[in-house]
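Peer 1: Below: sequence and its predicted model.
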Amino acid sequence: MPGIAVRFRVVEAEQLIGAVDEVNLHGPDSPTSTRGKMHGMTERVPLTDLPIEDCVDDVRAALTERGRCVVTAEPGAGKTTILPLRLLDEPWLDGRTIVLLEPRRMAARAAARRLARLLGEDAGETVGWITRDDRAVGPATRLVVVTEGVLTARLVDDPALTDVGLVIFDEFHERSVPGDVGLALMLAGAQTGEHDARLLLMSATIDADAIAAHLDDAPVVSSPGRTYPIELVWRPKKRREPLAPAVVRAVREALRGPGDVLVFLPGVGEIRTVERELTAALGPDGPAVLPLHGSLPSAEQDAALVARAERRVVLATNIAETSLTVDGITAVVDSGLERTARLDPRTGMSGLHTINCSRASADQRAGRAGRLGPGVAIRLWSKAEHAARAPHAPPAITEDDMTPVALDLARRAIIDPATLPFLTPPDTARWAKAVELLTTLGALDDTGAATDLGRRMAMLPVHPRLARLIVDARHPWLACVIAAVLDERDVLRGRPVDLPVELAERVRLVIDPDAHHGAADSRALRTV
C-alpha cells in the first residue's frame, strides 16, 4: 500500500491521542527541564584538524552579533560533528538547549552518538536525541538532536521555544516539508518576538546567497571539505535490463580495488533483490553484504555503518547520501534513482515514487568514495543522461501533499500560508485542495479554523484521512490496524497486478498469528 513515510504503531486510540507529548522537546525527563550555566564544555573536545575548525570563530561572531548564520561546508569538513559542540559555551545560550535538526531518524541517532563520544559520554547525557518514536535524553542534556518533524510539532505547541537558545538546521539542501515549515515558523516567531532563539543553517550544497537574503542578509561562512579525487566511471544500464544485474556487475568491478563499497538503490525492494543476487554472485567467501535503510532495526543500521575486519558491500537508500557517515568506503555504485514522496491522486495521500536523482544528489553520493583517499564512483547511466538531469531536486513543499501541514498550522490559527515567511511558498492549488479535504473531514470549519475534531486528528502521527478513521471509530483497535496497513509498505510482496486488492486479507495477516499467505512480507508485517 502507498505509505506516507510515517511509522505507525498499533496501539489503543487513547494512547495515540496522548502520543503528541512524545514529540515535545520538553517534559518531565526532557533536556529543558533544568537549567544551568555551562562551564568548559568546549574545552572537553580537543582541537581537531577538521577544516570547519578554522570557521568556528566566524560562526560564533555571526550568531553573537546577528543571531543568524548560513554555513556552507563541503563533505568531510566536520560541520555536524564539531560546530554544535563548539557553541555550547556561548554566553548568549545562558544554559539553554541547542537543538540540532537532522532529516532522518537514523541520522539523528548516529549524530547524537558521535557527538556524545567526542565528549567521552554516552548519548542521553550532555548530548541526546529525540525522534517521533524514540528518545535518549536526560536532565543534563544541553544538545538534543531531533528530526525535523519534532521541531515543527514543538513550534506549533510552543511558539516561544521555551529554554531553546539555538536551532541548527543541518543538511538544509534536502528541503523537506517539515524543514521548510519549521524554518518559516521560526522566522515568524522571531518577527513577532515570541522567541529569541538564534538560527544556524548548514549544508554542503545550497544556494547560500539566496537563503542568506531570506534571513535578512545573514552572514555566510564557507568551509572547504576534506575529500580526495574521485574517478567517475559511466556504466549505463542496458535498455530494459533489470537493475540488479547491472548493480552486480558494477560491484564486482568496484571490488577490484581496495576498501568497502557503498551502493545507492531507490528502495527496500531493490535492496532485497540486489542483496539476494549479489550474495549468490560473490559466494560464501565474498564480502559481507549489508542493507541500510530506515525500516531496519537500529542494531542492524549501526552494524552497516561501522567498518569491520572483512570487506563489506553496503546497500543503502539515499539515507546515506549526506547526513550519515559510513566508515571505510572507497567506492560508490550509484543506480541514479531515488524514492520521493509525491501526492498520489488514487489515495489522496503522499505515496513513494521512483525518480532520477538530481545532479547535486549524484555528486553528494560520489563524494562518499573520497573520504579516506582517492576513490571511484560508478554510475549506471551515461554522461549525456547526466547532463539532462535537474541540477537540484525541487523543494518538497511545491510537490507534496499539504493536508497535514494545513491542519498543523490551523491549530495555530494560521489559515493563509502567505502570512508565513516561507523560503518557497507552498503550491497554491495543492493548498486549496488540502483545505477542501480537511473541511470535508470535519477538521476545519467554514472559516478555515481547526475544529475540536481537527485538533484530535492532528495529535495522531498519521495522515488526516487515517486520523479521521481512528478518532470516532466504534472499534479503535481495529481502526488502528487498518490505518497501519494503509500507511505502511504493502504486507504482500510482488507485482501489484499479481496481488489481491482486498484490504481484509492484509488485516487478517496482521491480527491473526496463525494466518498465512504465499506472498506475505515478514519484515513489512513486523513493521506494521
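Peer 2: Cool, got the structure. This one's a predicted model, so the numbers in the text were calculated from it and none came from an experiment. Residues are numbered from 1 along each chain as shown.

Peer 1: Could you use CA atoms for every contact and neighbour count after this?
Peer 2: Fine.

Peer 1: can you map out the strands along the stretch 51-200 of the chain?
Peer 2: 68-73, 97-102, 127-131, 134-136, 143-147, 164-169, 198-203 (DSSP state E, counting those that start in this stretch).

Peer 1: okay, now the one to match up with it:
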Amino acid sequence: MGLFSLSSQMAALPIDEVLPRLGQILADASRAVLVAPPGAGKTTRVPLALLDAGWRGDGKIVVLEPRRIAARAAADRMASLLNEGLGETIGLRVRLQTLVGPKTRVEVVTEGVFARMILDDPSLEGISAVLFDEFHERSLDADLGLALALDAQAALRPDLRLLVMSATLDGARVAALMQDAAVVESQGRAFEVETLYLGRDSGERIEDAAARAIFRALAEESGSMLVFLPGQAEITRLAGILGEKLRDPAVDVCPLYGAMDRAAQDRAIKPAAAGRRKIVLATSIAETSITIDGVRVVVDCGLVRAPRFEPDLGLTRLETLRVSRAAADQRRGRAGRTQPGVCYRLW
C-alpha cells in the first residue's frame, strides 16, 4: 500500500505537491535530489509514496537517518500511518536493535549501519532504492555511503534508485556530484517566529545564561520549550539548576541527547500532557532530524560540540564551536512548526 491510497487518511503536507514529479523522475532516471525544509514531510511521505512505484518490484526501500533517535522516530511515524507495528511493512535497523520481518518493504537504518550493509554486499541485492535523508548534516558515514552507493550503481546495479534528501542543501552541487541528477524543490510550512537577542557575558557559564532565558520565557510565553545546548554535560548541569529553582509543578524538564536510553528519549519527544508544559534540553540532535510537537519557544545558546580531526596527533577530539547560520536558522524554525513562536538567542 502506497501513499496515494492513504491520502484521505492524512493531513496535507507541502511535500505532497511534488511527489508526482519526483515519482516520474525516478521512473525515468536512477538518481534525484530532493530539497525540502523541515516540516515539509519528506522523511515519512516520500518512502511511502515510492512503495507503489513500478520499478520497485519486490525490492526494499532503505532510508538512511543520521542518528538512532531520528531513525526510530521516522520508522514509528511511518508504521503508525499504515496502522501497523514496526517489523511489518516498516522495519528498523540500528545498532543493538533490529525490527524487520518477511513483510518489510521500507527499512529505516542509521548511516553507519548502511555503510556496513553495502560493504558486506556491494550489489545491495534485494534493495530497489536508497534514500539519504537529512544529508545536509554531512557525516563521514553519509558521504562514504553515498560514494559506495554511486559506485555500486555504476558497476553492478544500474537499476538501483538513489535519492538524496535535504533541508538546507545546495541541491545543484550534490546533483552535479550525482552526474547532473534532477533536483526537486518543495516549499516548507512555517509560522512566523519572533527573534530576541539576549546576549551572554563571555565569562558566564552557558547553563546559567540558558536558565535565565528559560525563566524569562516561562513568564512571557506559553507552550513547550526547546533549549539547544552543546552537549550532555551542559544539559545535566542545566537540568540540575532547573530542578532546584523551578517551582511550577506543571512544567516537566526532559533532557534529550544521543546517549540516553530509548524510553527517556521517547519521553522527551512526546507532546506534553494536557495542562502541562515541557522544557526539552537538547543537543543539535533536535535541529532537523526529529520533531517535538507543541514546541513554540526556542532558546538557542548558539554553540555546538562537533568532532575535529587533529592530523598531528592522528586523533579526533570534540570541540565546542559556534553554530553555522544555517543551523541557527534550523533551530529558530523549530519554534514555528505548528503555530507562531519565539526564539531567544544567547548572543
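Peer 2: Happy to help now that I have it. Keep in mind that what you see is a predicted model, and the values were worked out from it rather than measured.

Peer 1: picking up where we left off before, adding mean neighbour count and distance to Glu385 of structure 1, write the strands of the stretch 51-200 of structure 1 out as a markdown table.
Peer 2: What follows is the strands of the stretch 51-200 of structure 1, written out as a markdown table (neighbours: other C-alpha atoms under 10 Å; distance: least, C-alpha to C-alpha, whole Å):
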| stretch | mean neighbour count | distance to Glu385 of structure 1 |
| --- | --- | --- |
| strand 68-73 | 25 | 28 |
| strand 97-102 | 26 | 31 |
| strand 127-131 | 27 | 38 |
| strand 134-136 | 18 | 41 |
| strand 143-147 | 29 | 34 |
| strand 164-169 | 24 | 32 |
| strand 198-203 | 22 | 26 |
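
Peer 1: which stretch among those comes nearest Arg311 of structure 1?
Peer 2: Among the strands of the stretch 51-200 of structure 1, strand 97-102 comes nearest to Arg311 of structure 1, with 28.9 Å by C-alpha to C-alpha.

Peer 1: Which strands or helices does that closest one pack on?
Peer 2: strand 143-147, helix 148-157, strand 164-169 (3 or more C-alpha pairs under 8 Å, 6 or more residues apart in numbering; DSSP states H and E).

Peer 1: between the first one and strand 97-102, how many degrees?
Peer 2: Using axes from the mean of the first three to the mean of the last three C-alpha atoms, to 10 degrees, one finds that strand 143-147 of structure 1 and strand 97-102 are set 30 degrees apart in direction.

Peer 1: out of the strands of the stretch 51-200 of structure 1, nearest to Arg506 of structure 1?
Peer 2: Arg506 of structure 1 lies closest to strand 134-136 among the strands of the stretch 51-200 of structure 1, at 27.1 Å (C-alpha to C-alpha).

Peer 1: which residues are in contact with that closest one?
Peer 2: 123-124, 128-130 (C-alpha atoms under 8 Å, 6 or more residues apart in numbering).

Peer 1: nearest to Leu155 of structure 1, of those?
Peer 2: Of all the contacts of strand 134-136 of structure 1, Ile130 has the smallest distance to Leu155 of structure 1: 14.9 Å, by C-alpha to C-alpha.

Peer 1: hmm, back to that, can you lay out the helices and strands packed on strand 97-102 of structure 1 as CSV showing distance to Ala299 of structure 1?
Peer 2: Supplementary listing: these in CSV, determined by distance: least, C-alpha to C-alpha, whole Å:
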stretch, distance to Ala299 of structure 1
strand 143-147, 19
helix 148-157, 23
strand 164-169, 26
